[in-house]
Structure formats: structure tokens, C-alpha cells
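Asks: Model the structure of this input:
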Amino acid sequence: MAQTVLHKANTRGVANHGWLKSYQSFSFAGYYNPERINFGALRVLNDDIVTGGMGFGEHPHDNMEIISIPLEGELQHKDSMGNTATIKAGEIQVMSAGTGIYHSEYNSDPKNPAKFLQIWLFPNKRNVTPRYDQILLNDTDKRNKFIQVLSPNANDAGVWIYQDAWFNLASFDIATAKTYILNKKGNGVYVFVLKGQIEVDGQTLDTRDGFGIWDTDNFEIKAIADAEFLLMEVPMEF
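Replies: Down below sits the predicted model:
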């Protein structure tokens, strides 16, 4: 029988730094919950809002797979690998921090906030040469189906990382129902609702709710209302 865990949106950690408001599904910085450290290899899921004209100064990372998914607005990215880029809604960015990187992110729009998901996964290979990538997603692709945006394989659709993880985005019209089949035995899936309402394994989920499911090979997702959501399939043991 499948095992599950539910994280309602209003139970997340909240950090308000004025220029940054962050809603944290797992323990991060000043938010600590011993029951919410990680979901398998998924260590961080932050729902961030960066005020116009503000951003994250240069800071380090190492031995972590870092994924950014902009939801609204755009961020200017610079890093110690020499990359300078703009990431905006409709794109996905990945960094393998490996032996160590420094980077900064800045919302150059003085009037409008930038909203994005900051996701960290533990890697399956340590001390790799740091790498950076970003791709443009096709929004029409994810209508009423699962669209892969991340995998362990460089030749697959989406970006790739050093972990046996698969991410899918979807946009379901009301009453649409699909079965998600896991890619690897022993993995689990963390479902995060971007907006709308869905049902997973009999559990109703609303906007910004998170739901983890494991010890199963597949499960059904049904849209109770028009909905957009992210599926993060990760190893439960790593």
C-alpha cells in the first residue's frame, strides 16, 4: 500500500526579509521542523517572491543539484563559471554545484516582483565539475498531460542532473484524469500544486499544497478544477 505525507500550504515555513518573501516546504535557514527535513533526495522546495529591483547577493553552494523554475517575472543570473543569463517564466534553470560555485540572482524589474520555485536535490555523485544549463519550456505541451522537464539523462527532454530524478509539469482542465507511472522502483513523487485543485490517491490538494507518495508504482491524478502542478520524482533512499 502506498505511503503518503500531506503538507498543506499554510503549514509551510515563512521568511519575510522585506525584499524577499519565502514559503518553505522543508526546513531551511530559520525554519526548522524535524519532521520536514526532506522528502527522499528532495531537500529544499522554496516558493520565493523577490521584490522589484532586489535580489540575492553572491553566495556559495557545493554538492547540490539546484533547480529554479520562474513562475512570474524574471531574474538576472551571474555565477563563478562565467555565466550571465536571464531566466523568466516559462524556463527552467539547473546548476550542479559540485566542487563549489558562487552565484547571484537579481530582479532587474523595478516595479514588479519575480516569483520562482527554488529546489535543491542531493546528488548521486559528489565533487563533480560545476555546470549550468537553462531551457525554454513550451507551455502548450503540458496541457492535459505530463511533460518531462528534468531527468538523469542528458539526451532526454528537459534539463538533466546528477540524480535518478524526473520532474514533470502539467496543466489539467477540470475533470481530466491521468495515471503517473514512476520511472524507477524505490522512487517517490512529491506533488506540488501551482494553482487550482487536484486529487491524488484520494487526497484533495489546493494551491501550493504539497503531497508525497511512495511505495507505489503508479497513481492517478484528477483535476477537481483547472489546475497546474509539478511532479518531482526522486529516490527515497540515496
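Asks: hey, let's count contacts and neighbours off CA atoms from now on
Replies: OK.
Asks: my guess is Thr79 meets Ser104, correct?
Replies: In this structure residue 79 is Asp, not Thr. Yes: taking contacts as C-alpha atoms under 8 Å, Asp79 lies within contact range of Ser104: 6.4 Å.
Asks: so what's the closest residue to Thr204 other than its chain neighbours up against?
Replies: Of all residues not flanking Thr204 in the chain, Ile198 sits nearest, at 5.8 Å (C-alpha to C-alpha, 6 or more residues apart in numbering). With contact taken as C-alpha atoms under 8 Å, 6 or more residues apart in numbering, Ile198 is in contact with 204-206, 221-225, 227.
Asks: what sits in contact with each of Asp79 and Ser104?
Replies: Common neighbours of Asp79 and Ser104 (criterion: C-alpha under 8 Å, 6+ apart): Glu58.
Asks: Narrow the contacts of Ile198 to those in strands?
Replies: Counting by DSSP state E, the part of the contacts of Ile198 found in strands is 204-205, 221-223, 227.
Asks: got TSV for these, with neighbour count and distance to Ile37 too?
Replies: Output for the ones in strands among the contacts of Ile198, formatted as TSV (neighbours: other C-alpha atoms under 10 Å; distance: C-alpha to C-alpha, whole Å):
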residue	neighbour count	distance to Ile37
Thr204	16	23
Leu205	24	21
Ile221	20	25
Lys222	22	28
Ala223	23	29
Ala227	23	27
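Asks: And these, which is closest to Glu91?
Replies: Nearest to Glu91 among these is Ala227, at 18.9 Å by C-alpha to C-alpha.
Asks: Please give the structure of this sequence too, so both can be compared:
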Amino acid sequence: MIELRLAQERGHTQFGGLDSYHTFSFGSYHDPRYLGFRDLLALNEVCVQTGCGIPAHAHQDVEILLYVLKGSLVHEDSLGNHALVHTGDIECMSAGTGIAHSKVNLSATELVHLLQIWLVPEQEGLPPCYEHKTFSFKERRNVLRLVASQHGRDGSLTIHQDALLYLTTLDKEQQAVYHLSRSRHAWIQVMRGEAMLNGTPIKAGDGAAVRDEERLAIAAINTAEVLLLELA
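Replies: Model prediction:
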């Protein structure tokens, strides 16, 4: 079964130079019908205005992934990490027992466009940690590239949850196929372009909850950038 969450139906907030669309309830946006999916708590598409960002604030017991679609952000946290996260980079912050962080768009001319994902951790009270990596366009062109997994498999980022996160950029009329155990679930999010998911059209901003589907075929109508998250 494929259940769509259409782009135009998402929640929308604007605050402090952030323009955000929320697939699930988040912050001041609340919809009791959309409180997450399995261990996926939040999926936010955010534009950060020039010179703006997210001031230092704290988290605890949550896995936070951030993928930069356009622009660059400066990350700083209470563990002493300082990183410049560029277009195509993905970062993972395991908040664990507690971590404070900030994000700033230092550019005077370019917006930052990003996707933010929150997951429930496998257990509470883990040591906090941070890492970020770049996965080249070449290694995810027309294939699903694993970018985050429970044990950092195949050079992916490590997340503390039984989940697998893939990214792909599909050329027009190209297809990626994913096989899903019947006991597993998936969330598909289109970040750019248009595609067909098992014959169902999905476009930029659309998401899809997947249950009881053993074969997922993602076929690009035009160039499409897609995220696939496998969940227990």
C-alpha cells in the first residue's frame, strides 16, 4: 500500500529567516493525523535566508539528519565540532544525553535549501556525536546510494536506529528498484523533479508511506532527486 502526503498539504511556517514545510507535526504546526511514520518523527523542507540560521539550542534523545540541496551552512555544537556543510553533503547528529548546536547561512547572496529528518533513537541516554560526509553525484546517479545506516555500512553515516537511508538522482526515464521485506516499511520523498512510484505519480515535495510492498520501482519522468528511508 502506498499512501501519499502531497506537497501542498504539508504544514507551513515562517520564522526568523526560515521558510519551512512540515510533512509531520513539528514545532508550532500540529496535525493529529500526521504525527510521524514508524520511527520517523519529522521531515522538514527548509529554506534559510541569507545571513540567517538556527541559533544555538539543545536536543536530547533524537537522531537528526540534514541533507543540503543547495547552498552551505556552518554547523557548530557543544562537542566542539565546527563544520561547513555544502550542497550534496549530509550530516548526522545523535543528540543522546544532550547536545546544543547552531546552523547559520553566512552567504550574502545565496539561500540554503535543505531537508531535515528526525528519527527515534534505538535507546535513550546514548553518548552524543556528530559526523558529516559528502556523497558525490556520480555514486548516486541512477542508483540508490546508502548514506546512513545503523552500523555505518558501506561508508554511510552511523545512526542509532534500525533504519536505512538512501539517496538517488535519476536521469529522465531512468529507474531505480528497491526490494523491501514484507515486515519492513519505507518512506519515499521527492526532493526535485517528478517520478512514478509503482505507477503512482509523485513530484517535488511529495512523500509516500509504504507498507506491504515488496518491490518499489522509482521511475523518473524528468530528472528527479529522491530519498528512500527503510524502517522497521
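Asks: in the first structure, what residues pair with stretch 132-145 of the second structure?
Replies: Using TM-score structural alignment, the residues of the first structure aligned to stretch 132-145 of the second structure are 134-147.
Asks: Ile67 of the first structure -> the second structure?
Replies: Under TM-score structural alignment, Ile67 of the first structure pairs with Leu65 in the second structure.
Asks: Just give the nearest non-adjacent residue to its match, would you?
Replies: Closest residue in space to Leu65 of the second structure, ignoring its immediate chain neighbours: Cys92 at 4.5 Å, by C-alpha to C-alpha, 6+ apart.
Asks: aligned partner of the one you found in the first structure?
Replies: The alignment partner of Cys92 of the second structure in the first structure, by TM-score structural alignment, is Val94.
Asks: now do Ile54 of the second structure
Replies: By TM-score structural alignment, Ile54 of the second structure lines up with Phe56.
Asks: mind listing what its match touches?
Replies: The contact partners of Phe56 of the first structure, by C-alpha under 8 Å, 6+ apart, come to 104-106.
Asks: what about it, which helix or strand?
Replies: strand 55-61 (DSSP states H and E).
Asks: Against Gln3 of the first structure, how distant is the residue nearest in space to the middle of the first structure?
Replies: Compute the mean C-alpha point of the first structure, and by C-alpha atoms, centre = their mean the closest residue is Ile119, 4.5 Å away. According to C-alpha to C-alpha, to the nearest Å, Ile119 of the first structure stands 23 Å off from Gln3 of the first structure.
Asks: And Arg12 of the first structure, by the same measure?
Replies: Here Arg12 of the first structure is placed at a distance of 21 Å from Gln3 of the first structure (C-alpha to C-alpha).
Asks: For the two, indicate the residue with more neighbours.
Replies: For Arg12 of the first structure versus Gln3, neighbours defined as other C-alpha atoms under 10 Å are more numerous around Arg12 (22 against 10).
Asks: so who does the aligned partner of the more buried one in the second structure touch?
Replies: In the second structure, the residue paired with Arg12 of the first structure according to TM-score structural alignment is Arg10. If you count contacts by C-alpha under 8 Å, 6+ apart, Arg10 of the second structure has them with 21-24.
Asks: what does Val159 of the first structure give?
Replies: Each residue near Val159 of the first structure by C-alpha under 8 Å, 6+ apart is listed here: 92-94, 133-135, 149-151.
Asks: Closest to Gly212 of the first structure out of the contacts of Ile198 of the first structure?
Replies: Using C-alpha to C-alpha, those come closest to Gly212 of the first structure at Leu205, 11.3 Å.
Asks: need the helices for the second structure, in chain order.
Replies: 137-140 (DSSP state H).
Asks: From Val104 of the second structure, how far off is the spatially closest residue to Gly71 of the second structure that is not a sequence neighbour?
Replies: Nearest residue to Gly71 of the second structure, sequence neighbours excluded (C-alpha to C-alpha, 6+ apart): Val112, at 4.5 Å. Val112 of the second structure is 9 Å from Val104 of the second structure, where distance means C-alpha to C-alpha.
Asks: So if I had to pick from those two, which one is more boxed in?
Replies: Taking other C-alpha under 10 Å, Val112 of the second structure and Val104 do not tie; Val112 has more neighbours (24 against 21).
Asks: Could you check which residue of the first structure pairs with that one?
Replies: Under TM-score structural alignment, Val112 of the second structure pairs with Ala114 in the first structure.
Asks: Verify the stated contact: that match with Glu74.
Replies: Yes: applying C-alpha under 8 Å, one finds Ala114 of the first structure in contact with Glu74, separated by 5.7 Å.
Asks: Now the common contact residues for these two.
Replies: In contact with both Ala114 of the first structure and Glu74: Asn107, using C-alpha under 8 Å, 6+ apart.
Asks: coming back round to it: could I get the contacts of Phe56 of the first structure as JSON lines with distance to Leu45 of the first structure?
Replies: Below are the contacts of Phe56 of the first structure laid out as JSON lines (distance: C-alpha to C-alpha, whole Å):
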{"residue": "Ser104", "distance to Leu45 of the first structure": "18"}
{"residue": "Glu105", "distance to Leu45 of the first structure": "17"}
{"residue": "Tyr106", "distance to Leu45 of the first structure": "19"}
